[in-house]
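Chemist: The sequence and its predicted three-dimensional model are supplied below.
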Amino acid sequence: MTKATNSVSLQNQTGTDRDLPGMELLKSLDLSGLTRENLDCRLAEAITAVADYFQADHGYVMLADEEGNFCKAAAAKRNAQDGDTVTASNAVIAKAAQTGATVSVADAMNSEQFGGDPDFQRFNISRALCAPMQATDNVCGLIYLDDASGASWDTFHSDLLELVAKYVTLAVKNVEAQESFAEKKRMIAAGRAALNLSHSVKNILQMISGAAEVVDFGLRSNQIHRVKRSWDILKPNLERMRKYTLEMLDYSKERKLNPGPADFNRVIQGAIESLKSQLKAKNSRINIRVDRKIPEVFLDAERIHEMALNLVLNAIDIVDNNSGLVSIETKYHSNQELVSLAVTDNGHGISDEMKEKIFTPFESEKKGFGTGLGMPIAKQIIDQHNGTIEIDSKVGQGTTFTVYLPVRLTEQSG
């Protein structure tokens, strides 16, 4: 860590310089865009800036778990030899957590209040400062600093650390609120899925039940032709049930990304390969053009496979039997460090009204089949990868969906 100045100079209304202590630190603490995935990294950056400003040897952000225990979420240490061990005063931490007030200790080893704390001697702590992260009536975390220096932190430093703690609290609670909101949306989506699909599932179950009775009768009477005929009814309806169930589960739950190096063309071709039976069933053609210059990408190959699967399957479903044509093209955009996937069909096109709703769950123009979740799931995966999707369509002339993805995922993704 490096030492930083403790003020920033601004012009006041009279044109003279005025020092606003602490403003430089507060301006440098940017926790916008904080997510559960980047929480540890971003808090580590923040506590490092705070420890530098206060010229502290150690700094910690400690968050309360479900049982009320305070666990290290991020740390800053001037001496790398300290390792990952938390070298802090448990007595100071406990006092701040218990009272919900900032605790400041100077000349720690001779302190009347904390002089008996063995952590002061064990970790060579001369001064310590701990501000609670207060959320309503509960302490949800702590910002802790200590140092071996003999100088004490004054009231200004206590007040400033309290401001830092309030800002970090707001950022962390915003992450929790976003997660809660996302979870409620997923639960609502699951409920809507059950309501929207209940009628279709009921019809499918009735067909399966009827076909199963015929199969049972055919087996008992040795009429194999009845068994074969009923199996032709059972098989597609079992597949429809499987698809409904998997898509409802997939959309209604949060799946974290598992990114890694991947061959983008191979991922896309793998998705196409798995849809050969659907193409054959519709007697449709498919054209594939891949850009061999695409470098190795860093993304969640399984999720991108699923995204491509949904886009291509949507195109296959849209085109007419016997005359359907689906074209797929990958490209590398080196200037922007992006890869793209374009899926084009020669179907009937999409109206402007439907373009606005196509990524909304359960909005589908496919009559009699489809869950209305395939395209929303594809969009969900694209968003997780910080990508975009564009629609180019004219009624009666077909549609092209073009997906743009960064070659490498950033830490904010997912």
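Modeler: Now that the structure is in, tell me what you want to look at.
Chemist: going forward, measure contacts between C-alpha atoms and count neighbours the same way
Modeler: Will do.
Chemist: from what I can see Ala190 touches Ser252, true?
Modeler: Yes: with contact defined as CA atoms under 8 Å, Ala190 counts as touching Ser252 (5.2 Å).
Chemist: Please say which of the two ends up with more neighbours.
Modeler: Ser252 (21 against 18; other CA atoms under 10 Å).
Chemist: Please name the nearest non-neighbouring residue to the more buried one.
Modeler: Closest residue to Ser252 apart from its sequence neighbours, by CA to CA, 6 or more residues apart in numbering: Arg186 at 4.4 Å.
Chemist: Any idea how many residues pack against that neighbour?
Modeler: Number of residues near Arg186 (other CA under 10 Å) recorded here: 19.
Chemist: And it, which helix or strand is it part of?
Modeler: helix 155-220 (DSSP states H and E).
Chemist: continuing past that helix, what's the next helix or strand?
Modeler: Immediately after helix 155-220, counting by DSSP H and E, sits helix 224-252.
Chemist: Which elements pack onto that next one?
Modeler: Packing partners of helix 224-252 (3 or more CA pairs under 8 Å, 6 or more residues apart in numbering; DSSP states H and E): helix 155-220, helix 374-384.
Chemist: Dump the ones you listed to TSV, plus distance to Gly141.
Modeler: Putting the helices and strands packed on helix 224-252 into TSV (distance: least, CA to CA, whole Å) gives the following:
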stretch	distance to Gly141
helix 155-220	8
helix 374-384	29
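Chemist: adding another structure so you can compare the two:
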Amino acid sequence: MTGYESLDELKESYQELTPEKWHDFEEEIVENQVIKRGYSDEYEKEYIHKDGTVFPVSLKVWLIEDDDKPMGMWGIVRDITERKEAEEKEEILHSLLRHDVRNKLQVIRGYFELLDDTELSDEQEKFLNKAFKATEEGSEIIEKVKHLRKAQEEEIKEVRLDSTVHKAVDQVRPTAEEQGIEIEADCPGKGCEVLGGSLLDRMFSNIIENAIQHSEGSKIRIHGEIGEDEIVCIIEDDGKGIPDRKKDKIFDQGYTTDKKRGTGLGMFLVKTLLDIYGGSIEVKDSELGGARFDVRLRKV
């Protein structure tokens, strides 16, 4: 794999195999995982081949002890060059596909707008409105797929909860106002930080959008509870609610209660992101009469 027949060929230690940019990262894994609990999670870094080329590897490391004293480490290393190259090609193809489809949708919408300026019968107006809606849904699917792919690479970090929730509300408020829906946001944990990431606001806006599209209510209320180790952010509405038989299904990929307006990706993205952040979500009946979503996030 490395071009060396034995580690004895190295001038100093096995660390010569690792580019310097990975040294701090690997030292942290050794200190916080291997030394503390005796093994590491599987992680990725790079090795330097004997000929000087750099290639990606994945490792899992175990501690060697003698009478409870650390004596060394051993590990399993895999060359993941082919996998990384395949992932890179896949990302390029997906990026091109999203770009091309989005451009085609814009062209179609442009022609629809020109057609809308002509004299149309009531039936033709009806068909044109359906076509407009289909292009909007196509763009929405592209955005949600993009966020789903980005979620797999999401980096967990400390995030201000109140500003994140207010950002999500600002994103969807115009749509809510168009449909006569009031959003009341009394965010829990002002100034508190939770474990999240760059898509945490998108997670909240998807839940609120779901209520706007499907609740048939007139009010959405956001509030919460602060615990010792977690913050529960509650999003509820005064709409028609969600039947018990459907509560466990709404987070499944592709599931939607309204195929005319839903893509089946929004709530799946919510669950995917919360799994990454170490959080959770539960759907209940709201005291307002509609649905209630309890989002649990780890408090920092």
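Modeler: Alright, I've got the coordinates. Computed from a predicted structure; not experimentally measured.
Chemist: most neighbours per residue, which of the helices and strands packed on helix 224-252 of the first structure?
Modeler: Neighbour counts (mean count of other CA atoms under 10 Å) averaged over each of those peak at helix 374-384, with a mean of 21.
Chemist: That one vs the second structure, average distance?
Modeler: Here helix 374-384 of the first structure, set against the second structure after superposition, deviates by a mean of 1.3 Å using mean CA distance after the TM-score superposition for the first structure.
Chemist: how about that helix, which residues of the second structure does it hit?
Modeler: Under TM-score structural alignment, helix 374-384 of the first structure corresponds to residues 266-276 of the second structure.
Chemist: Map Gly241 of the second structure across to the first structure for me.
Modeler: That one, Gly241 of the second structure, aligns with Gly349 by TM-score structural alignment.
Chemist: pretty sure its match is in a helix, no?
Modeler: No: read with DSSP: H, G, I helix; E, B strand; the rest coil, Gly349 of the first structure is coil and lies in no helix.
Chemist: which residues sit in contact with it?
Modeler: Ser393, Lys394, Val395, Gly396, Gln397, Gly398, Thr399 (CA atoms under 8 Å, 6 or more residues apart in numbering).
Chemist: Leaving out the residues flanking it, which one is nearest to the counterpart of the first one in the second structure?
Modeler: Per TM-score structural alignment, the equivalent position to Ser393 of the first structure in the second structure is Asp285. Spatial nearest neighbour of Asp285 of the second structure, chain neighbours left out: Ala291 (4.9 Å); criterion: CA to CA, 6+ apart.
Chemist: what's the answer for Phe251 of the second structure, then?
Modeler: Once flanking residues are discounted, Phe251 of the second structure sits nearest to Phe268: 4.7 Å by CA to CA, 6+ apart.
Chemist: And the match of Gly241 of the second structure, how far from Leu341 of the first structure?
Modeler: According to CA to CA, to the nearest Å, Gly349 of the first structure stands 19 Å off from Leu341 of the first structure.
Chemist: if we can go back for a sec, filter the contacts of Gly349 of the first structure to the buried ones?
Modeler: For these, a burial check counting by 16 or more other CA atoms under 10 Å picks out Ser393, Gly398, Thr399.
Chemist: thought the first one was touching Ile350?
Modeler: Yes: between Ser393 of the first structure and Ile350 there is a contact under CA under 8 Å: 5.8 Å.
Chemist: what touches both of those two?
Modeler: Contact criterion CA under 8 Å, 6+ apart; residues shared by Ser393 of the first structure and Ile350: Thr399.
Chemist: Does the closest residue to Lys84 of the second structure other than its chain neighbours lie in a helix or a strand, and which?
Modeler: Residue nearest to Lys84 of the second structure in three dimensions, not counting chain neighbours: Pro56, with 7.6 Å by CA to CA, 6+ apart. Using DSSP H and E, Pro56 of the second structure maps to strand 54-66.
Chemist: what distance separates that strand from the middle of the whole chain?
Modeler: The gap between where strand 54-66 of the second structure is centred and where its chain is centred comes out at 28 Å by CA atoms, centre = their mean, to the nearest Å.
Chemist: do stretch 99-113 of the second structure as well
Modeler: Here the centre of stretch 99-113 of the second structure is set off from its chain's centre by 27 Å, with CA atoms, centre = their mean.
Chemist: And for stretch 118-129 of the second structure?
Modeler: 39 Å.
Chemist: now swap in stretch 73-90 of the second structure and tell me
Modeler: Averaging C-alpha positions (CA atoms, centre = their mean) puts stretch 73-90 of the second structure 23 Å from its chain's average.
Chemist: And the helices in the stretch 251-400 of the first structure?
Modeler: Under the criterion DSSP state H, counting those that start in this stretch, the stretch 251-400 of the first structure contains helices at 264-273, 276-282, 301-318, 352-357, 374-384.
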